[in-house]
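J.: below is the structure, and that's it, no one-letter string:
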């Protein structure tokens, strides 16, 4: 597979900082030779923090950063002076990033908004100084708490693209061409399968300065949910799309069968995908005659909005955008 700057999966070792130790100290001044305990608390260790950044679209900047370690807290000092906190480490990630524990697969965090911050691994608490342990029977404690250890874990960061519309179809169905015509995105386009090796996002302009985001997901093949082809690697990006737009070329020998195969692959991968809104677009209608098109209209899935389009001649594209926009903005009680 060709190298790419689109990285949607990284595994990194994270370690938060240990807390600083509390201080064992007694007040000693010229006229106070036997002052009481005044040991300060240790500082908290640095956190490992995930932060959403809408300007990022890939995890490439973390691909070669295998170890992330936050600073430990400083020890407390006399005069009830607390130690300084360890510096936090902030990992900026694209919106749609999920963090999982590599060993348990437990979801640790999910970033969906710009500027959102979630503590992935908290730093250890600083220990209490001996000033906290004085009492009526122990007025000069020679004891202070050690700082709490930091936490360490291997963390998987997984990006799932956030888009309003996800294009679903077999390789060479015309997804990249459609995205390039509807938006300013410039995906690689050629007349052979698997031209698209990474997901592409495009902003589609709509009437009255409105817009929606469309994602071109690399082509699915039969068996993708079991790991065949490129499908398994990119099926997770479909999970975050509000609408699934099934793109099937008019030149297909079995349009209904192709739709059912695509639907089955999504169902096998994640049954929850069946709850998403679905639209169908028959592409490449410029390659068939009017008689063939009339026959095709009898094969399309029932009870779903179906559009007939040609990205090359730009037939039906405005109607397709109307259908998408209406589907995106149907009130929940009308669905």
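T.: Good, I have the coordinates. Keep in mind the model is a prediction, meaning the values are calculated, not measured.

J.: from now on I want contacts and neighbour counts done on CA atoms only, so please keep to that.
T.: Will do.

J.: tell me which residues are up against stretch 247-254.
T.: 167-170, 173-175, 255, 258-259, 280-285, 287-288, 293, 296 (Cα atoms under 8 Å, 6 or more residues apart in numbering).

J.: give the buried subset of these as a PyMOL selection command.
T.: The PyMOL selection below is limited to those of those classed as buried (16 or more other Cα atoms under 10 Å):
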select buried, resi 167+168+169+170+173+174+175+255+258+259+280+281+282+283+284+285+293+296
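
J.: what's around residue 234, how many residues?
T.: 20 (other Cα atoms under 10 Å).

J.: tell me which helix or strand it sits in.
T.: Here residue 234 sits within helix 231-238, counting by DSSP states H and E.

J.: chain center to that helix, what's the gap?
T.: A distance of 13 Å separates the centroid of the chain from that of helix 231-238, by Cα atoms, centre = their mean, to the nearest Å.

J.: helices - which of the contacts of stretch 247-254 land there?
T.: 175, 255, 258, 259, 293, 296 (DSSP state H).

J.: now do the closest residue to residue 248 other than its chain neighbours against residue 133, distance only.
T.: Nearest residue to residue 248, sequence neighbours excluded (Cα to Cα, 6 or more residues apart in numbering): residue 282, at 5.0 Å. Distance, residue 282 to residue 133, using Cα to Cα, to the nearest Å: 76 Å.

J.: now the very next helix or strand once past the helix holding residue 234 against helix 231-238, angle please.
T.: Downstream of helix 231-238, the first helix or strand assigned by DSSP H and E is strand 241-249. Here the directions of strand 241-249 and helix 231-238 differ by 130 degrees (axes from the mean of the first three to the mean of the last three Cα atoms, to 10 degrees).

J.: got another, please set it beside the one above:
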């Protein structure tokens, strides 16, 4: 995934179509000079519809197309002809896109399936023609309804990345390096915090032509659930990963403490994230000898754990085995 092309947040302005005017037409024929009302109804205004598209993985196409309008409905006409409906405006988005109200930030809906359609803004109803207003006391009504007005406003679209396994850790924990070694992805890698500013996806090839998708997600920091650092933009991507791979470097001052901080941030953001399968890897472990490794292992959380090194390839095959086993265990439960 080319990071320059990955956009996971956009704010767009949309406007539905106005309903068409009802007709005030009176029937007039050579032998029927006072034929009464025969005005048709106006057509419905176009909706603005958000549609899921499994072939898309970014909101880039909306970055420079932020104003989207549906067509207005057509006016009714004589002989009780209904005006044409305004053309709906479709917004295609990747699976996992959340749509929020641009003013209140309230979640309106989420697109979770290919081809799923949700109306973001309803088109206005067409006005009724004068035929509807004929009565015993008014045989020739000379009025009709105007169409309902359009609706408009700002909306926020956010994308949550879908992957089999998501890499969770503080900045500079070695996530990008691991992804680059296990996959063909080429994330930015440097020895400073927040090198990764957006998710990177890679396909990990496994045995017998099998594979799984791994996501390198921007590093978490303490207070991320309050929006600190990359904050909520990071945390929402965690929600769509089947299994979480926690990564803590071997030279950390307190590995157990780092793990607890990471768990706490996920819990404060969304407690349901803790229901996901977890694996803990201690990265950069090529700097440890066997004795030090065993000493560190005594104080680690009681979850599946591996000491790895992306540089020396230490335990990377074992890691892929463990991930595959975990993913399939969850599918079979």
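T.: Now that the structure is in, tell me what you want to look at. Not measured: the values here are computed from a predicted model.

J.: give me the TM-score for this pair.
T.: Overlay of the two chains. TM-score (TM-score structural alignment, normalised by the length of structure 2): 0.91; 331 aligned residues with a Cα RMSD of 2.2 Å.

J.: ok so, going back, how about the helix holding residue 234 of structure 1: buried residues?
T.: 231, 232, 233, 234, 235, 236, 237, 238.

J.: excluding sequence neighbours, find me the nearest residue to the aligned partner of the fourth one in structure 2.
T.: The one in question is residue 234 of structure 1. Aligning on TM-score structural alignment places residue 234 of structure 1 opposite residue 234 in structure 2. Excluding its sequence neighbours, the residue lying closest to residue 234 of structure 2 (Cα to Cα, 6+ apart) is residue 218, at 5.9 Å.

J.: isn't the one you found up against residue 231?
T.: No - the criterion here is Cα atoms under 8 Å, and residue 218 of structure 2 misses it with residue 231 at 9.2 Å.

J.: buried set for stretch 201-214 of structure 2?
T.: For stretch 201-214 of structure 2, burial by neighbour count (16+ other Cα under 10 Å) applies to 201, 202, 203, 204, 212, 213, 214.

J.: ok, now which ones touch the fifth one?
T.: Read that as residue 212 of structure 2. Residue 212 of structure 2 is in contact with 164, 165, 203, 204, 205, 206, 324, counting by Cα under 8 Å, 6+ apart.

J.: now render these as CSV, adding distance to residue 125 of structure 2.
T.: Shown next, in CSV, are those (distance: Cα to Cα, whole Å):
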residue, distance to residue 125 of structure 2
164, 44
165, 46
203, 48
204, 51
205, 53
206, 55
324, 53
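
J.: of these, which belong to strands?
T.: Among the contacts of residue 212 of structure 2, the members found in strands (DSSP state E) are 164, 165, 203, 204, 205.

J.: any idea how far residue 180 of structure 2 is from the residue lying closest to residue 309 of structure 2 once chain neighbours are set aside?
T.: The shortest distance from residue 309 of structure 2 to any non-neighbouring residue, by Cα to Cα, 6+ apart, is to residue 284 (4.8 Å). Separation of residue 284 of structure 2 from residue 180 of structure 2 (Cα to Cα) stands at 15 Å.

J.: try residue 140 of structure 2
T.: Distance of residue 140 of structure 2 to residue 180 of structure 2, given as Cα to Cα: 77 Å.

J.: one more: residue 173 of structure 2?
T.: For residue 173 of structure 2, the distance to residue 180 of structure 2 - Cα to Cα - is 14 Å.

J.: same question for residue 286 of structure 2.
T.: The spacing between residue 286 of structure 2 and residue 180 of structure 2, counted by Cα to Cα, is 18 Å.

J.: try residue 222 of structure 2
T.: Residue 222 of structure 2 is 26 Å from residue 180 of structure 2, where distance means Cα to Cα.

J.: who's more crowded, the two?
T.: Between residue 222 of structure 2 and residue 180, counting by other Cα under 10 Å, residue 180 is the more crowded of the two (20 against 16).

J.: how about residue 118 of structure 1, what does it touch?
T.: Neighbours of residue 118 of structure 1 in contact, by Cα under 8 Å, 6+ apart: 49, 50, 51, 109, 111.

J.: mind listing what residue 10 of structure 1 touches?
T.: 59, 62, 63, 156, 157, 158.

J.: tell me which of those are still there in structure 2?
T.: Of those, the ones still in contact in structure 2 (both residues aligned by TM-score structural alignment, their matches' Cα atoms under 8 Å) are 59, 62, 63, 156, 157, 158.

J.: you'd agree the fifth one is up against residue 102?
T.: No - with contact defined as Cα under 8 Å, residue 157 of structure 1 does not reach residue 102; the gap is 9.3 Å.

J.: neighbour count: those two, which is higher?
T.: Between residue 157 of structure 1 and residue 102, residue 157 has the larger neighbour count (other Cα under 10 Å), namely 23 against 16.

J.: now the helices for structure 1?
T.: Counting by DSSP H, the helices of structure 1 are 175-182, 231-238, 255-269, 290-296, 317-328.

J.: got TSV for those helices, with distance to residue 147 of structure 1 too?
T.: Putting the helices of structure 1 into TSV (distance: least, Cα to Cα, whole Å) gives the following:
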stretch	distance to residue 147 of structure 1
helix 175-182	55
helix 231-238	41
helix 255-269	46
helix 290-296	72
helix 317-328	52
